[in-house]
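**Q** what follows is a predicted structure for the sequence shown.
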Amino acid sequence: MRRTPRARRHRTPTVAALTLALTAAVAAQPAWAEPGTLTEVRAELQRLYREAAVATDKYNAADEKVTAQEKRVGTLRTQVREAEGKLSRLTGRAGAAARSQYRSGTGASLPVEVQFVLADDPERALDNATLARQAQQGTLGVITALTETGEELRARSGEAAEVLGRLKTNRTARDTERKKIEQRIDAAERLEASLAAEQLRALDDLDTREANAAQDAWVDTGVLDTVGTTTTAAGKRAVEYAARQLGKPYIWGAEGPGGYDCSGLTSQAWLAAGVTIPRTSQQQWQGLTRVPVGSMRPGDLIIYYADASHVALYIGDGQMINAPRPGRTVSIAPAGSMPILGVVRPGA
């Protein structure tokens, strides 16, 4: 859900005041350690935002499973209805044929031997009787098969519905977890809104210095000497799509067009390129082809942190496009500014 930015107060709270405010905001959380400096306040804010990202990714994954299972249940129920309809029509036709045969007195129901003796053309009578019996047996076989198929489909539909129920329960649990994280992020946002302009600039400076230091260390490894500078037509379209989203807000669970979360941006960028990829950063890490960081090219996805909780689209020249976190917008940033877990390549 997108939040309306809160007005900032024009005062300069002390670090002690910041500590008290943030401590009160998350007092119910046992993992909390009181920050004593602006650097520690920033670290705690980063931790809260990352926890929110992880919780959101888990919810998105659970929601995706529910959607897929709902589709499967719907398909099975449609197949059950179709099988039952075919069975009803075939049974009705078989019954009508038998009644017609009985009323007409054609003798087709007589034993083959009797038809052979009474017929003017015994050979033809034998052929007709054999064909009639084969048709009856074939019809009965189809009815039996349809009956068994219907029973199997009903059983599978029931099992699928049970799985759907469990998935919905899991999604509800994930949603509850996410809401708890959202409450903590609300507290963090209130704290940020209470900072004076110079303190916000100081926090931004800390972010910039840390990102630049990480990027410099990454570049110093020589990685940019080996990475690709060209990409496929699909990769180019994915990068172009992401570039058009620059400036749009980060919105939890969003896949555009008004805003995105990190994996919502990457999955939609590649969908625009004609390639469907998993929805969350963890699923993208697990399900897509992995390539060495030194072999990545524009359009590849960079997965960050040991828990694969963030993802960005590499655009070349050591830069990436990502949806960073709540309160930020889709932007270009140094590719090495966060701990890189690995690189995956859609469509490989």
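**A** That came through, no problem.
**Q** alpha carbons only for contacts and neighbour counts from here, please
**A** OK.
**Q** helices along the protein, start to end?
**A** Taking DSSP state H to define them, one finds helices in the chain at 15-25, 38-104, 112-118, 122-194, 197-219, 233-244, 262-272, 281-287.
**Q** got JSON lines for those, with distance to residue 312 and mean neighbour count too?
**A** JSON lines is the format used below for the helices of the chain (distance: least, Cα to Cα, whole Å; neighbours: other Cα atoms under 10 Å):
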{"stretch": "helix 15-25", "distance to residue 312": "30", "mean neighbour count": "17"}
{"stretch": "helix 38-104", "distance to residue 312": "13", "mean neighbour count": "17"}
{"stretch": "helix 112-118", "distance to residue 312": "77", "mean neighbour count": "15"}
{"stretch": "helix 122-194", "distance to residue 312": "22", "mean neighbour count": "16"}
{"stretch": "helix 197-219", "distance to residue 312": "15", "mean neighbour count": "15"}
{"stretch": "helix 233-244", "distance to residue 312": "10", "mean neighbour count": "20"}
{"stretch": "helix 262-272", "distance to residue 312": "7", "mean neighbour count": "25"}
{"stretch": "helix 281-287", "distance to residue 312": "9", "mean neighbour count": "20"}
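**Q** need the residues that contact stretch 75-94.
**A** Contact with stretch 75-94 is made by 139, 143, 146-147, 149-150, 153-154, 156-157, as judged by Cα atoms under 8 Å, 6 or more residues apart in numbering.
**Q** ok, and here's another one to check against it:
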Amino acid sequence: MIPMVNLKAQYAEIKDEVEQGLAETIANCSFILGPNVHAFEQECADYLGVKHAIGVASGTDALHLALIAEGIGPGDEVITTAFTFIATAEAIRYVGAKPVFVDIDPKTFNISPEAIEQAITPNTKAVMPVHLFGQPADMARITAICAQHNLKLIEDCCQSFGASIGGRQTGAIGDAGGYSFFPSKNLGAYGDGGLVVTNSDAAAETIKMLRNHGSKVRYYHDIIGYNSRLDEMQAVILRAKLKRIDRYNGARRRAAHRYSELMADLPLTTPFEDGIGEHVYHQYTLLCDRRDEVMKALQENRIASAIYYPVPLHRQNVFKDECAGVSLPNTERVAATCLSLPICSELDDQTIEKIAGVIRGVLKG
């Protein structure tokens, strides 16, 4: 079976380093907000070019706590995309705000700056773009819109660790950024984990309290907080992978470009790179009108594939009543034809050629 992500092969390379680090952590009995968490936070801050990086329990929590720290709450509207994982909208709901879904660029699948401008109302307080599948959103235009309308800008970087725009990392451009370390991510843990980044001292202080039961000093609580701390053992694993993230992302880009070369003449649309930033291919997602046939052939050849995302958020049961009159044609068209193929830093040319060959057999057969 060819999986979507080959975590076993990746583990084989870092096994000794990870197991030594885990053994030392167990021997030292420092499990919560220990030395590896603090070291990882500093290493991330240095890599991402931000003042503060704060480890939390998940990418969802990262977005949630960032919204709270930036003052978003009940009655506020946050403009975002409907073509993303539900965590983006869940985090907005958690703080009592309303997610306002707008359409995407049909080529990049990222939120449309024009659609953002058209959706701004007196209740709009923030914009949350998603750097979907690892391709940076058009942050120059989005930043300008937010500045013009005095809106907070919170980046959903859960799929874009290591992606950059003009030498600046995603997450380092807005008021805050949230990352996920779900195992399949470009920088993935062996469980859940997340990170919030910001250049604001005040926001960082609030997030540190929020993740730790509203406390700066043990057993003294200034605000109602949460239990959302990055695990020390996950930090060991993430530190080992962070050293290699540029190589991992480079290998993903090479694999993606090879796919696109092999399928350039087929009746499908390969991923588009707009050149605004460097795509790190958390997913390799193409568009194909004969998606079901292709998926069936891949399955018959023991090759994994996935649809990210089959039902956009404005059509999900949890939002469909309030979004009854919302029409997002680009989002709906992409959701109906998108298909993601296996992609990871360990994917070799022979495997890529096999996958592309199966697809060619369907579309050219």
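**A** Thanks, I have the structure now. Please read these numbers as outputs of a predicted model, since none were measured by experiment.
**Q** TM-score for these two?
**A** Here the superposed chains carry a TM-score of 0.28, computed using TM-score structural alignment, normalised by the length of the first structure; 152 aligned residues with a Cα RMSD of 6.3 Å.
**Q** quick one: contacts for residue 73 of the first structure?
**A** For residue 73 of the first structure, the contact set (Cα under 8 Å, 6+ apart) comprises 157, 160-161, 164.
**Q** redo the contacts of stretch 75-94 of the first structure as TSV? Include distance to residue 233 of the first structure.
**A** TSV is the format used below for those (distance: Cα to Cα, whole Å):
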residue	distance to residue 233 of the first structure
139	55
143	52
146	48
147	51
149	46
150	47
153	43
154	46
156	42
157	42
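**Q** that older thread, distance to residue 314 of the first structure added to the helices of the first structure, as CSV?
**A** What follows is the helices of the first structure, written out as CSV (distance: least, Cα to Cα, whole Å):
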stretch, distance to residue 314 of the first structure
helix 15-25, 35
helix 38-104, 20
helix 112-118, 79
helix 122-194, 28
helix 197-219, 14
helix 233-244, 8
helix 262-272, 10
helix 281-287, 14
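**Q** so for residue 316 of the first structure, which of those helices sits nearest?
**A** helix 233-244 (9.6 Å; Cα to Cα).
**Q** burial count for residue 91 of the second structure?
**A** With neighbours defined by other Cα atoms under 10 Å, the count for residue 91 of the second structure comes to 22.
**Q** do the same with residue 286 of the second structure
**A** The burial count assigned to residue 286 of the second structure is 19, neighbours taken as other Cα under 10 Å.
**Q** and what of the one 10 residues further on?
**A** A count of nearby residues for residue 296 of the second structure, using other Cα under 10 Å, gives 14.
**Q** look up how far residue 17 of the second structure lies from it.
**A** Counting by Cα to Cα, to the nearest Å, the separation of residue 296 of the second structure from residue 17 of the second structure is 40 Å.
**Q** please apply the same query to residue 238 of the second structure.
**A** According to Cα to Cα, residue 238 of the second structure stands 11 Å off from residue 17 of the second structure.
**Q** looking at these two, which is more packed in?
**A** It is residue 238, of residue 238 of the second structure and residue 17, that has more neighbours when counted by other Cα under 10 Å, with 24 against 14.
**Q** isn't the more buried one right up against residue 40?
**A** Yes - shown here, residue 238 of the second structure and residue 40 form a contact pair, counting by Cα atoms under 8 Å, at 7.5 Å.
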